[in-house]
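Enquirer: Quick one: sequence plus predicted model below, questions after.
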Amino acid sequence: MKTYILGLSCYSHDSSASLICDGEIVAAAQEERFTRIKQDKCFPRNAVAFCLRFAGISLGDVKKIFYYEDPEEKFKRIMSTAFTSGWSGARSLFFDTPAWLLDKLYVKKKLSNELKEFSSTIPCIEYISHHRSHAASAFFPAPFEKALVLCIDGVGEWDTTTAWKGEGGRLTKIWETRFPHSLGLLYSAFTHYCGFKVDADEDKIMGLAPYGEPIFYDQIMYHLIHVADDGSFTMNMDYFDYATGEKMTSPQFDSLFGGPPRVPDSELTQREFNLAASVQAVLEEVVLRLARHWQAQTGFKTLCLAGGVALNSVVNGRLARAGIFERVWIQPASDDCGGSLGAALSGCYEVVGQKRVVNVNDSMKGCYLGPAYSRDEIRAFLLSQHCEFTEFSTHKLCSKVAEILSEGNVVGWFQGRMEFGPRSLGARSILGDARKPKMQSLINLKIKHRESLRPLAPAVLKQHAGEWFNAVKSSPYMLFAHPVCEQKRLARVDSPPFQSGIQKLCEVRSQIPAVTHVDCSARVQTVDGVYNPLFYQLLSAFHQQTGCPLLVNTSFNMYGEPIVESPHDAYRCFMRTAMDYLVLGSFLLSKRNQPQWRERVNSTDSSRD
């Protein structure tokens, strides 16, 4: 009899559901993709339904359910912090305690009530601590029998940074840093101070960093955080307000950096660029110290990473190139959405006792763990919308789309199972020709509807990655930033002797300017065709036609919206933006041939009705 384990994360940030069967990852999805509510925190009803439907089982077939954190321990941390924080803590107690006592503490009861729509018999529900969930998501799918595991985020119950030994089917915590001392919250404080949204826009700080200089590095290291040689750290809480207050930073923080936070949506200045560069440099230094110390302590030659900070591809790239470890593997869904997967994996191996079998690639199946739509379902949807389309065989489709891309068109690419986690990896992607200098601003401004300075990422044939990017071995999940090779860069001709801030965006730095950031790096995705052969065939066709083995690959969504899940989502995004072509399965659509688009309020996806 098969043993099914269901993992859940919800009620806090970016809810999701994951299903494991006898140690194999069967399905995983975020609730936001179905509800179209960015980072939806609600019970993942649609994600659970998908997981069960995909496996062809009912909830009654599930042996156990594991939840990605322990709300009772989280409540203890909130109460303890409040009691030791004077007047601000008293205010926190007044406003926060009722919600916890009346609702937030009783997660098992809430989950049981929500799950009753699936079955009258609810499997046993157990809590897995937040950082253990992160550690499990990083280690158990990794291609290593043993590894050091580092988990770095804002905060779980108490932990903010932890180190673990991963061996076989067991995780052992060997070190922790507790709230309020947090690298993730330090980074989020600068996200807030630079005028962006906490827990959503930290990637913008990473993207802004190369536009500035780390002139505030010493101020941060002297005033805000004390870092020991072994990477352990403490923070000066006089400069922060997040422990019990309503803001991330205190007036002392404002004074240290010369004024109040940037007003959201106002013009970015050199100060924001320099602040981003400075906190990015601090983060890199601390993580490298931690990695060196714990590698020396454990002797492990492999490293696994998870937690929201593990999505910082610049840090990851530095780690990979530092030579501290022979291999570094990072959970693609490193943030809280991956908590459901980690909880399920921890439950599977550490509670139920399933024997772990290491996959030499990894066990994530390319991260293609979400829903897929059949040819008939897609065709039925297109006919219902009165779309004009042409169907192609696989070979002809890839050849035709490669030709379309080489002509400078932007293509929405919808194929196979949806990705799990924040990155589009060739299943729900927007594609473009990286050789076109204006492609970055075109996609950012006219399609993604976001800041023009946001970097775009390349998807490159794995066997050619080393010809274009330094130190690339394998990066299937777009989690490492690496320098563009010197031979692919362009000599600076007639450029101003000094450029600062946003002016740096105007310079063409390489043969692939659309994916070359201002520091001549790129967040690389290597494609080998194992889990997404069609995407590999498309890149191969583009390479054959142009001599260039890579394309711009960015997530298929508009700014502020989740990545598309269904043909309806994809078509709506296609029609609302400046995309030129859309590929849905084997069907190719040209924008100019489509019927006039009429926006519908509260429209629902009828593609599976």
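Expert: Good, I have the coordinates. Please read these numbers as outputs of a predicted model, since none were measured by experiment.
Enquirer: use CA for all of it now, contacts and neighbours both
Expert: Will do.
Enquirer: Is there a neighbour count for residue 107? I'd like the number.
Expert: Counted by other CA atoms under 10 Å, the residues lying close to residue 107 total 19.
Enquirer: next, the one to line up against it:
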Amino acid sequence: MERVIGISCHYHDSAVALVDRGGIVFAMQEERLSRNKHDSRFPTLALSRALEVGQLRIEGLDEIAFYENPEVKFDRIWHQILHDWPNSKELFSVHTPYFWHHRRPVEQQIRANYDYRGPVTFSEHHRSHAASAFYTSPFERALVVTLDGIGEFETAAVHLGEGNSLAKVKSIHFPHSLGLLYSVFTQYLGFEVNEGEYKVMGLAPYGEPEYLDRIVGPILRLATDGSFSLDPSFFTFSDRGRHYHPRLIDFLGIPPRTRRDDPMTQAHKNLAASMQRALEVAMANMLRALIKEYGIRDVCFAGGVALNCTANARMIRELGIRSHIHPAAGDAGTALGVALDAAVRGSGRRDTMRFAFTPYLGMSYSEAATEMTFKLNDIPYRRSPDVAAEIGAKLARGEVVAIVHGRDEWGPRALGARSILADPRGPEMKDHLNAKIKFREEFRPFAPVVLEEHYGEYFETLGMPSSPYMLYTHTSLQPEKTAAVTHADQTSRVQTVSRTQNAYLYGIIDEFRKITGVPVITNTSFNLKGEPMVSSPSDALKTFYASGIDCLAVEDFLVEKQPEGSA
């Protein structure tokens, strides 16, 4: 098997990945191209770009693989509707028709719309998650733990990865779900499900876990074998509007935030801290049991829960595991997972297959296209003779610079291809970025990116030589020099960068270091609140002029805002 396209769609975060001749050629979410946040539609734009980048026609593919099994998924939805009737009437009237017309006939859509005659295969949701992590890991043998809201029936699964095999050894089924539990508390605290979970993680350090005993035990039950279950009387998962029962409000004794302008009280912050700690307790309980049973401390994580940086770091500190997480750990990543799984299966190879990985797998834009974009929009621009030195100096002066470089990042975190950069030294920069650039809640933290060789001087390393994907929180060792990126609990969601990983970003930080002595800068995603990260120069210009960003760099082209009142 040489050329495989993997597709995930029709739930949220649609994506496409292309694996060709044992290498990852392309991986991108549809939202980056459609400009529709969390786009769930069939990823026509991303599929076209994948074929373009791979220099392929659709008939040149050996297989198209879909990330889950629609038949099994529909069976679960139908059982849920019948079990919860009549409270599931809205689920029946809205979700069932959508599923029947879009997700169930996905093979027919592919064949009819693309005249594709090759094999279309289907995997399992959690197997696709597992493959995305294991086949990009450095491990020959590992526990592969996948945790999310829900796949078909499964909400958690454990695979034993060994060589080229992934064998499922344990699973937990709906309605018992750590991902859904966290989403319920996300909604309870007034944030959007499938969007605001990271806000709960960011809010948690401002509180104390005083409600932990009300969650672990009565609501979330943990067993000695590592499994977990939920008390279903607290939840209304078939209600499309609200997933918690009034009984949960009475039990917690804290009013939920149902409107954006509802006050965020200390009780709400404590509730966020309690939910975060409950997740960590449940994950540690599971891992301890698995380590005892299988004697393996190399662990791959995937699924939306694996994007919880605080929990990921705690598992390393408390359990001494070695951890690998693929940066698109959520549902978008299943497109790559199912493609890798198909490629391994189709190769017939007995030697261990692992795929060299870089997160820069999306679109890139030519110099000619960039200049044409500027000219057609009458944008004043200039070419920098030393773009790293200029940006480094601007950051040291307190300016905010957005960059577009190379190919889009794969996953939800900005990793220096579509990033907004700033000085990390003063606490006022955090407030400025939240208020004037990102237009978001004041408690939201920002992440540091540090030169890899200085990583251990500024941050706890967790025993890892590098942390390139911003997937763990690390204790800040010099918070007085990194105040804008040190959170309330004195941790930072660190990204390390080496010259070989991203020479463009490395050069900027190194120039900033030469001026300030600090080899760290602030890095946040190049987008405004509620929008996907930018992809093209055109996207970048729109975001640049709609915000307080001072300078835009597209490769070595610079666009600078004119002072007010100037011609």
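Expert: Arrived safely, thanks for sending. It should be emphasised that the depicted structure is a prediction, and the values quoted were computed from it without experimental measurement.
Enquirer: overall similarity of the pair, as a TM-score.
Expert: Aligned and superposed, the two chains score 0.96 in TM-score terms (TM-score structural alignment, normalised by the length of structure 2); 564 aligned residues with a CA RMSD of 2.0 Å.
Enquirer: can I assume residue 43 of structure 2 is in contact with residue 17?
Expert: No: applying CA atoms under 8 Å, one finds residue 43 of structure 2 not in contact with residue 17, separated by 10.6 Å.
Enquirer: Please give me every residue in contact with whichever residue in structure 2 pairs up with residue 217 of structure 1.
Expert: By TM-score structural alignment, residue 217 of structure 1 lines up with residue 212 in structure 2. By CA atoms under 8 Å, 6 or more residues apart in numbering, the contact set of residue 212 of structure 2 is 274, 275, 277, 278.
Enquirer: Neighbour count for residue 43 and residue 17 of structure 2, which is higher?
Expert: Each of residue 43 of structure 2 and residue 17 has its neighbours counted (other CA under 10 Å); residue 17 has more, 33 against 23.
Enquirer: Can you classify the more buried one as helix, strand or coil?
Expert: Following DSSP: H, G, I helix; E, B strand; the rest coil, residue 17 of structure 2 is assigned to strand.
Enquirer: Apart from its neighbours in sequence, what residue is nearest it?
Expert: Closest residue to residue 17 of structure 2 apart from its sequence neighbours, by CA to CA, 6 or more residues apart in numbering: residue 27 at 4.1 Å.
Enquirer: Residue 248 of structure 1 now?
Expert: Closest residue to residue 248 of structure 1 apart from its sequence neighbours, by CA to CA, 6+ apart: residue 242 at 4.6 Å.
Enquirer: Please name the residues that touch the counterpart of the one you found in structure 2.
Expert: Applying TM-score structural alignment, one finds that residue 242 of structure 1 aligns to residue 237 in structure 2. Contacts for residue 237 of structure 2 (CA under 8 Å, 6+ apart) come out as 175, 243, 244.
Enquirer: Check the gap between residue 280 of structure 1 and residue 271 of structure 1 for me.
Expert: 14 Å (CA to CA, to the nearest Å).
Enquirer: Looks to me like the match of residue 242 of structure 1 is in a strand.
Expert: No: secondary structure of residue 237 of structure 2 (three-state DSSP): coil, not part of a strand.
Enquirer: how far away is it from residue 29 of structure 2?
Expert: Distance, residue 237 of structure 2 to residue 29 of structure 2, using CA to CA: 27 Å.
Enquirer: how far does stretch 539-558 of structure 2 stretch from start to finish?
Expert: End-to-end distance (CA to CA), stretch 539-558 of structure 2: 15 Å.
Enquirer: And the strands in the stretch 151-300 of structure 2?
Expert: Here the stretch 151-300 of structure 2 has its strands, by DSSP state E, counting those that start in this stretch, at 154-162, 165-173, 220-222, 228-230, 298-302.
Enquirer: So which of these is nearest residue 98 of structure 2?
Expert: The minimum distance between residue 98 of structure 2 and these falls on strand 154-162, with 21.2 Å, by CA to CA.
Enquirer: Kindly name the residues of structure 1 that line up with the closest one.
Expert: Counting by TM-score structural alignment, strand 154-162 of structure 2 pairs with residues 159-167 of structure 1.
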